[in-house]
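# What shape does this take:
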Amino acid sequence: MQSFDRLDWPSIASQLDIEGYALLPGLLSREKAQGLIARLGTDASGLRREPLASSGLGCGDLFYFEDPLPVPLPAWRSGFYRHLAPIANRWNETLDMPYRYPAELDEFLQRCREAGQARALSHLSRLGMADYLALHQRKEGAHVFPLQIVVLLAEPSSDFEGGEFVMTEQRQRMQSRPMVLPLRLGDAAIISTAHRPFKGGKGYYRVNLKHAISRVRRGVRVGLELSFHDGP
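Model (predicted):
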């Protein structure tokens, strides 16, 4: 995988400020994306299957990784976090929130463990025909990182139809704003976990975001969701 340092971080920060997400097209080549799903495949050991129906979040399956995460996910987590922590701290400063994220992921994860957050939230999703993931947020626990990564590991139109990645944003006194992220095989996106700052007429305030995957009409959609905080 390419070096995270080579990504256009000023542009990524600008996209996150404006939209609440930033697209990373072609982050993985087709070969690397297919190799990753083969390596992390849902038949591998170290994955905990949770049917979405059991939590009322839709239909299909999530496969949670146990700690430690399999290679290469720990390096991805650390590499992305190092660049995203300054953005997260700037957002908190903008919203007059006192919490500041440490520069390195290990220190942040130590804070999570001290608060009783040791359950890995990163997972694969596998959605077959008629499956979907309902709108939700990943904000469990006292320590929540405001950004996370999603990667599509299947090819739209070829491997599946439907299954669009969807976000909604709720601003004050306005209807929810829907957003559809045009992901293809190997594309990634950095998304807001639950909240982000938005500049209104009287200054900045916090807006609420959720994400989902629309119903799959054909085939099987496989995706990766990488969280930086752990759950209780």
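# CA atoms for contacts and neighbours, from now on please.
Fine.
# Residue 152 is in contact with residue 186, correct?
Yes. The pair residue 186 / residue 152 is scored as a contact, 5.7 Å apart, by CA atoms under 8 Å.
# show me the contacts for the residue lying farthest from the centre of the chain.
For the chain, the largest distance from the centre (CA atoms, centre = their mean) belongs to residue 202, which lies 30.2 Å off. Listed by CA atoms under 8 Å, 6 or more residues apart in numbering, residue 202 has no contact partners.
# what sits against the closest residue to residue 212 other than its chain neighbours?
If the residues on either side of it in the chain are set aside, residue 212 comes closest to residue 135, at 4.5 Å by CA to CA, 6 or more residues apart in numbering. By CA under 8 Å, 6+ apart, the residues touching residue 135 are 57, 167, 210, 211, 212, 213.
# In PyMOL, how would I select just the buried ones from those residues?
Buried residues among the contacts of residue 135 (16 or more other CA atoms under 10 Å), as a PyMOL selection:
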select buried, resi 167+210+211+212+213
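# Looking at the contacts of residue 135, which two lie furthest apart in space?
Across the contacts of residue 135, no pair lies farther apart than 57 and 167, at 14.9 Å, counting by CA to CA.
# by contact count, what packs against whichever strand in the chain runs longest?
Determined from DSSP state E, the single longest strand within the chain is strand 203-213. Judged by 3 or more CA pairs under 8 Å, 6 or more residues apart in numbering; DSSP states H and E, strand 203-213 is in contact with strand 132-136, strand 165-170, strand 195-200.
# Can you check which of these gets nearest to residue 113?
strand 195-200 (22.7 Å).
# Hey, what's the angle from the closest one to strand 203-213? Just curious.
Going by axes from the mean of the first three to the mean of the last three CA atoms, to 10 degrees, strand 195-200 is angled at 130 degrees with respect to strand 203-213.
# Can you give me the buried ones in stretch 64-75?
Quick answer for stretch 64-75 (16+ other CA under 10 Å): 64, 65, 66, 69.
# now the other sequence, so there's something to compare against:
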Amino acid sequence: MTDTMLRAGRVGDRVAAQDRDALTGELNAYGNALTGPLLTPEQCHEIAALYDEPDRFRATIDMARHRFGSGQYRYFTHQLPDVVRELREAFYPLLLPVARDWAAKLGQPAPWPDTLGEWVARCHAAGQTKSAQILLRYGPGDWNALHRDVFGDLLFPLQVVIGLDAPGVDFTGGEFLMTEQRPRAQSRGSSTTLLQGHGLIFTTRDRPVASKRGWSTGPMRHGVSTVRSGRRRTLGLVFHEAA
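Presented below is the predicted three-dimensional model:
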């Protein structure tokens, strides 16, 4: 398989064509938002097949071994397939205004420059030099514990997961889970079925929540429910590097 094949279809244009206002509204209200289609089924199959090319990855993580759940994922090297690189570069400017708005509401620094290249360079200068782009693979009985993807002091507050298999056809179960810790109340949860080729944008750590005193921090975690049958594979796009 060649990267030229994976690049076919101008995925960056599909990202740019998403309804920015609708996505922003969903992110502000819930901390996550579903996109429209980003990849064709053929592109999904091609990306998923990269899992069996170990030279493309810097590390393989067995989730059960680390008590993260059950299943496996692999971190890409910095030599990203063209389609993965293009998706990441296209999403950054789409999500940057949301990131800056959230930081302003919470009175936090907004260290993110206008381009992804500049931001990645800042991560590297701070000692966060490892690629955090991942392919995840779940089989029957596998799941992912609720967590946050914070790999160092520098982080981008949003990330994207893209479904590579068709729910109800290739697998059952495996819903994407999010929980929000509410002030002086029990946590609120949500589940999302991720369609093949579609993305889910979600908060890496927190979202701003309106309160009587202005804005407060709403801590959030994400995970994956137990896969009941078949195989569920996803592509994870993270916009900060790992330490």
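# Can you calculate the TM-score here?
After superposition, the two chains reach a TM-score (TM-score structural alignment, normalised by the length of the first structure) of 0.95; 231 aligned residues with a CA RMSD of 1.4 Å.
# one step back: distance of the residue farthest from the centre of the first structure relative to residue 92 of the first structure?
Distance of residue 202 of the first structure to residue 92 of the first structure, computed by CA to CA, to the nearest Å: 18 Å.
# same question, residue 162 of the first structure
Distance from residue 162 of the first structure to residue 92 of the first structure, counting by CA to CA: 36 Å.
# remind me, longest helix of the first structure?
Scanning the first structure for the helix with the most residues, using DSSP state H, yields helix 73-94.
# For it, give me the average deviation versus the second structure.
Helix 73-94 of the first structure: mean distance to aligned residues in the second structure after superposition is 1.0 Å, counting by mean CA distance after the TM-score superposition for the first structure.
# For residue 125 of the first structure, which of the helices and strands packed on strand 203-213 of the first structure is the nearest?
strand 132-136 (9.0 Å).
# Following element in sequence after the closest one, please.
As assigned by DSSP states H and E, the chain's next helix or strand after strand 132-136 of the first structure is strand 147-152.
# Residue 121 of the second structure in helix, strand or coil?
Classification of residue 121 of the second structure using DSSP: H, G, I helix; E, B strand; the rest coil returns helix.
# That one corresponds to which position in the first structure?
In the first structure, the residue matched to residue 121 of the second structure (TM-score structural alignment) is residue 110.
# For residue 5 of the first structure, see how far away that match is.
24 Å.
# Same question for residue 168 of the first structure.
For residue 168 of the first structure, the distance to residue 5 of the first structure (CA to CA) stands at 29 Å.
# Looking at those two, which one has more neighbours?
Each of residue 168 of the first structure and residue 5 has its neighbours counted (other CA atoms under 10 Å); residue 168 has more, 19 against 11.
# Which position in the second structure pairs with the more buried one?
So, by TM-score structural alignment, residue 168 of the first structure is matched to residue 179.
# and what of residue 155 of the first structure?
Checking TM-score structural alignment: residue 155 of the first structure goes with residue 166.
# In this structure that match contacts residue 195, no?
Yes. Contact between residue 166 of the second structure and residue 195 holds when scored by CA under 8 Å: they sit 6.0 Å apart.
# Now for the residue nearest to the spatial centre of the second structure: which residues touch it?
Nearest to the mean C-alpha position of the second structure, by CA atoms, centre = their mean, lies residue 160 at 2.8 Å. Residues in contact with residue 160 of the second structure (CA under 8 Å, 6+ apart) are 199, 200, 201, 202, 236, 237, 238.
# which of these still touch in the first structure?
Contacts from the contacts of residue 160 of the second structure that recur in the first structure, judged by both residues aligned by TM-score structural alignment, their matches' CA atoms under 8 Å, are 199, 200, 201, 202, 236, 237, 238.
# Redo those as a markdown table? Include distance to residue 140 of the second structure and neighbour count.
Shown next, in a markdown table, are these (distance: CA to CA, whole Å; neighbours: other CA atoms under 10 Å):
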| residue | distance to residue 140 of the second structure | neighbour count |
| --- | --- | --- |
| 199 | 22 | 26 |
| 200 | 22 | 21 |
| 201 | 25 | 22 |
| 202 | 25 | 24 |
| 236 | 20 | 22 |
| 237 | 24 | 23 |
| 238 | 26 | 23 |
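# how about residue 64 of the second structure, what's its match in the first structure?
Matched across to the first structure, residue 64 of the second structure falls on residue 53, judged by TM-score structural alignment.
# so how many other residues sit close to the residue mapped onto residue 179 of the first structure from the second structure?
Aligned counterpart of residue 179 of the first structure in the second structure: residue 190 (TM-score structural alignment). Using other CA under 10 Å, the number of residues around residue 190 of the second structure comes to 13.
# on that earlier part again, for the kept ones among the contacts of residue 160 of the second structure, could you give me TSV that also reports secondary structure?
Output for these, formatted as TSV (three-state DSSP):
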residue	secondary structure
199	strand
200	strand
201	strand
202	strand
236	strand
237	strand
238	strand
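# just those residues now: which is nearest residue 31 of the second structure?
The closest of these, once distances to residue 31 of the second structure are taken by CA to CA, is residue 202, at 5.7 Å.
# Per the alignment, name the residue of the first structure opposite that closest one.
Match for residue 202 of the second structure (TM-score structural alignment): residue 191.
# what's the nearest residue to its match if we skip its chain neighbours?
In space, and not counting its chain neighbours, residue 191 of the first structure is closest to residue 21: 4.3 Å by CA to CA, 6+ apart.
# any idea what that neighbour aligns with in the second structure?
Checking TM-score structural alignment: residue 21 of the first structure goes with residue 32.
# same deal with residue 12 of the first structure?
Aligned partner of residue 12 of the first structure by TM-score structural alignment: residue 23.
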